[in-house]
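Participant: Provided below for reference: sequence and predicted model.
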Amino acid sequence: MEFRGALHLERTAVGLRPWRLPAWTAAQAPGDALRRVAMMPSGVRLAFRTAATVLELALHAPPESPYPGAIELMLDGVRAGRAPLPAAGGPTVLRFDPGASDGGREVELWLPQWTSVELVALRADAPVHPPRPTGRLRWLHHGSSISQAPEADSAADVWPWIAAGRAGVDLLNLSLAGNAHLDPFTARTIRDQPADLISLKIGINVITAASFRLRTFVPAVHGFLDTVREGHPDTPLLVVSPLFCPPFERTPGPAGYEPTADGRRFTALGDPADTAAGALTLEVVRAELAAITAARAATDPHLHHLDGLALLGREDADGLGDLLHPNPAGHRRIGERFAALAFGPGGPFAATVATS
């Protein structure tokens, strides 16, 4: 078997918990927020080859997760079943019936994108073998909760995976909800990972947490890109600016919340007048990212920029469920547009994919 999409396997008292960051990164961030999202296995798959007609996955889920999610069964890359996790959490055994096959099939069990799980055992009624290499290019994407996506229907319906499926590439999703802050440990992780294509979606967490002002944001972006380039000097590298988000377009963060009839929506708590002193808004961040990538591209021909408004703009506000996070329809729209703009003809990833 193989854990695809995980960078660390933690052995717990009951089983194995996959992480999407190396274990050492947790010690370099304050509090537990990074640890929690790194343990959420968005895009992590248990991959193997088998002729089994019955599969059982024993696992332990945390109690009362707001997004318990489900385990998705993929057979030879095609969705073939789904088993929801219990809302109350705790130990459970999920059963899948792949059906008979001649000579076995490539199987992937996709873990939920928003709930950490401890895997206890995999049982099958036929031998389980290591999976065959996919032969696909590896696309590494880093972003925020918008790319990790509790609101998507499943891990396979998160917008980067929609784009990856259309482009025929393998994705390593290093999106960290609430924790895309240009952290040096994240840059070093990306630097040290094999990747044929890299995209960095920068900006929304910087504003919602008010973690930078203009003076510190610009050199932090340069430093992040410098570190990534240490390990990937010629890899196509795409900087993606923020999507449309009404509260923060012209008002700085930090973020607050307003209750609504069906949940909550985001609101900006900053003062628009503070932008003159360096507070960041989405309009400021988009302009700065465009300027930074344009200046660096003069000596880095493999560096590219994509305006996030081309993925989800003002006219697409119906794709936002809480004024910040895309709803399922929004994820489909973003994924399809990213596939066309990044992987399609003339896109920054098109030449690499075409020659693979």
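Facilitator: Good, I have the coordinates.
Participant: C-alpha from now on. contacts and neighbour counts both.
Facilitator: Noted.
Participant: can you pull out the helices in the stretch 51-200 of the chain?
Facilitator: In chain order, the stretch 51-200 of the chain shows helices spanning 145-148, 159-167, 184-192, with DSSP state H, counting those that start in this stretch as the criterion.
Participant: which parts of the second one are buried?
Facilitator: Buried residues in helix 159-167, counting neighbours by 16 or more other Cα atoms under 10 Å, are found at 159-165, 167.
Participant: Determine which two of the residues you listed are furthest apart.
Facilitator: Farthest apart among the buried residues of helix 159-167 by Cα to Cα are 159 and 167. That separation is 12.4 Å.
Participant: hmm, back to that, mind putting the helices of the stretch 51-200 of the chain in TSV, distance to residue 297 included?
Facilitator: Putting the helices of the stretch 51-200 of the chain into TSV (distance: least, Cα to Cα, whole Å) gives the following:
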stretch	distance to residue 297
helix 145-148	25
helix 159-167	24
helix 184-192	19
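Participant: And here is the other one:
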Amino acid sequence: MGQKTLILGTRGSKLALTQSEMMAAALRAANPGLAVELKIISTKGDRILDVALSAVGDKGLFVKELEQALLDHEVDLCVHSCKDLPSVVPDGLTLAAFPERADPRDALVINAASPEGDRASASILTLPTGTVVGTSSLRRASQIRAVRPDLQLRDVRGNVDTRLRKLAEGQYEALVLASAGLDRLGFTDSTVDGPRPFTAVDASFVSLPISAEQMLPAVAQGILAIECRADDALTIGALAALDHAPSRAAALAERAFLGRLEGGCQVPIAAHATLAGDSLSLRGMVGSLDGLNVISAERTGDLSDPAAIGVALAEDLLARGAAEILAELATAKQ
């Protein structure tokens, strides 16, 4: 496509830089002659580290400054963890590519030296009563409380290294993290089916993937979304080779589900899409903060209109009691 330099805006965290470098390399490989340079941009979510995400704002904490940089023509594209994105894309911007999805599951991370560290069967269900589990996600907390109300859940903030260091220091006895982040950082091997031992921050850990049946992932977890200006034909064209149709369909279905429910960081909402042939199946969940009321359902439809499946599933849940849960959460937030 000739000589051209694209500026890729990215957060400065280790995971964000890793993901952005991956996409920059893929762009260069797919577009000979294209140069891609990274520009680090600090977001509000990066700067506020001592307060739970649910208490400081809604979705967009990690993306608003990046999107403003796009609108101001300071950068040409941004790589996001799709689960961090609000369901509505700002006017003038577009999600031009969804690269192939990584492992969408959550993972229970424990010290390798802990009593559960060498047990292949260790899971949320087998943790001892009173175990202190770190998570900053209301979605995870709601689902954990639904099956293990005897565990102690505590907020944990910071990047992956920071959280692992806190686990190693004994501030927590277990963490729940996204498998995709651990895989992309090179800590764990996504091809391993079962416990995944790894070393980080001078300590040894075991990552135990949690099945989507046991804990539904966040909307679009494991998917990267590459955003650019909607009128930037050159960048959109360069990104075309990175778009993965099945991952795009899953993202659109899950994001439409979220959009209909108008949910964000302050609401326990989860969704996970799977594809088979020409059909897409979407499971979704809305839960109360205490985990006492968790409503879930599944909807299958034609792959040609994934967003319609997401909206239909949201309507199902709203009719079955999710509307009341969301209203209670909105009232409690005020």
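Facilitator: Perfect, thanks for sending it. Every value quoted in this text rests on a predicted model; they were computed, and no experiment measured them.
Participant: Give me the TM-score for this pair.
Facilitator: A TM-score of 0.30 describes the superposed chains when it is computed by TM-score structural alignment, normalised by the length of the second structure; 152 aligned residues with a Cα RMSD of 5.8 Å.
Participant: returning to that earlier point: which stretch among the helices of the stretch 51-200 of the first structure comes nearest residue 292 of the first structure?
Facilitator: Closest to residue 292 of the first structure of those, according to Cα to Cα: helix 184-192, at 17.1 Å.
Participant: and that closest one, what other elements does it pack with?
Facilitator: helix 214-231 (3 or more Cα pairs under 8 Å, 6 or more residues apart in numbering; DSSP states H and E).
Participant: which element follows the helix it packs on toward the C-terminus?
Facilitator: Counting by DSSP states H and E, the next helix or strand C-terminal to helix 214-231 of the first structure is strand 237-240.
Participant: Helices of the second structure, start to end?
Facilitator: Ranges of helices in the second structure, per DSSP state H, are 14-30, 44-47, 53-56, 64-71, 138-147, 160-168, 179-184, 233-239, 245-261, 306-317, 323-333.
Participant: My guess is residue 132 of the second structure contacts residue 166. True?
Facilitator: No: counting by Cα atoms under 8 Å, residue 132 of the second structure does not reach residue 166; the two are 11.8 Å apart.
Participant: hmm, back to that, quick one, which of the helices of the stretch 51-200 of the first structure gets closest to residue 336 of the first structure.
Facilitator: Smallest distance to residue 336 of the first structure across the helices of the stretch 51-200 of the first structure (Cα to Cα): 5.9 Å, for helix 159-167.
Participant: which other helices and strands contact that closest one?
Facilitator: By 3+ Cα pairs under 8 Å, 6+ apart, helix 159-167 of the first structure packs against strand 170-173, helix 328-338.
Participant: Would you mind getting the angle between that helix and helix 328-338?
Facilitator: Orientation check (axes from the mean of the first three to the mean of the last three Cα atoms, to 10 degrees): helix 159-167 of the first structure against helix 328-338 gives 50 degrees.
Participant: Identify, out of the helices and strands packed on helix 159-167 of the first structure, the most deeply packed stretch.
Facilitator: The highest mean neighbour count among those, using mean count of other Cα atoms under 10 Å, belongs to strand 170-173: a mean of 24.
Participant: packing partners for that strand?
Facilitator: Identification of packing neighbours for strand 170-173 of the first structure by 3+ Cα pairs under 8 Å, 6+ apart yields strand 138-142, helix 159-167.
Participant: 6 Å instead?
Facilitator: Judged by 3 or more Cα pairs under 6 Å, 6 or more residues apart in numbering; DSSP states H and E, strand 170-173 of the first structure is in contact with strand 138-142.
Participant: now the angle from the strand it packs on to helix 159-167?
Facilitator: 160 degrees.
Participant: who touches the spatially closest residue to residue 225 of the first structure that is not a sequence neighbour in this structure?
Facilitator: Distances taken as Cα to Cα, 6 or more residues apart in numbering put residue 187 closest to residue 225 of the first structure, at 7.7 Å, once the chain neighbours are dropped. Applying Cα atoms under 6 Å, 6 or more residues apart in numbering, we find residue 187 of the first structure in contact with 224, 227-228.
Participant: which one of these sits closest to residue 2 of the first structure?
Facilitator: Distance ranking of the contacts of residue 187 of the first structure against residue 2 of the first structure, using Cα to Cα, places residue 228 first at 26.1 Å.
Participant: Need the nearest residue in space to the closest one, chain neighbours excluded.
Facilitator: Here the residue nearest residue 228 of the first structure, using Cα to Cα, 6+ apart, is residue 191, at 4.5 Å.
Participant: can you check residue 123 of the first structure too?
Facilitator: Counting by Cα to Cα, 6+ apart, residue 123 of the first structure lies nearest to residue 56, which is 5.0 Å off, once chain neighbours are set aside.
Participant: Pretty sure the one you found sits against residue 121.
Facilitator: No: applying Cα atoms under 6 Å, one finds residue 56 of the first structure not in contact with residue 121, separated by 8.1 Å.
Participant: Against residue 144 of the second structure, how distant is residue 53 of the second structure?
Facilitator: 18 Å (Cα to Cα, to the nearest Å).
Participant: same question, residue 307 of the second structure
Facilitator: Relative to residue 144 of the second structure, and taking Cα to Cα, residue 307 of the second structure is found at 28 Å.
Participant: Contact partners for residue 314 of the second structure?
Facilitator: With contact taken as Cα under 6 Å, 6+ apart, residue 314 of the second structure is in contact with residue 257.
Participant: separation between it and residue 25 of the second structure?
Facilitator: In this view, residue 314 of the second structure and residue 25 of the second structure are 37 Å apart by Cα to Cα.
Participant: Check residue 142 of the second structure too.
Facilitator: Distance of residue 142 of the second structure to residue 25 of the second structure, computed by Cα to Cα: 38 Å.
Participant: Compare neighbour counts for these two and give me the winner.
Facilitator: Counted by other Cα atoms under 10 Å, residue 142 of the second structure and residue 25 do not tie: residue 142 has more neighbours, with 25 against 13.
Participant: For residue 234 of the second structure, the count of nearby residues, please.
Facilitator: Residue 234 of the second structure has 12 neighbouring residues, counting by other Cα under 10 Å.
Participant: For burial, what's the neighbour tally of the residue nearest to residue 123 of the first structure?
Facilitator: 15.
Participant: Residue 54 of the second structure now?
Facilitator: When neighbours are defined as other Cα under 10 Å, residue 54 of the second structure has 17 of them.
Participant: and if you look at residue 84 of the first structure?
Facilitator: As a burial measure, residue 84 of the first structure scores 12 neighbours (other Cα under 10 Å).
Participant: next one: residue 134 of the second structure
Facilitator: Applying other Cα under 10 Å, I find that residue 134 of the second structure has 25 neighbouring residues.
Participant: Look up how far residue 166 of the second structure lies from it.
Facilitator: In terms of Cα to Cα, residue 134 of the second structure sits 9 Å off from residue 166 of the second structure.
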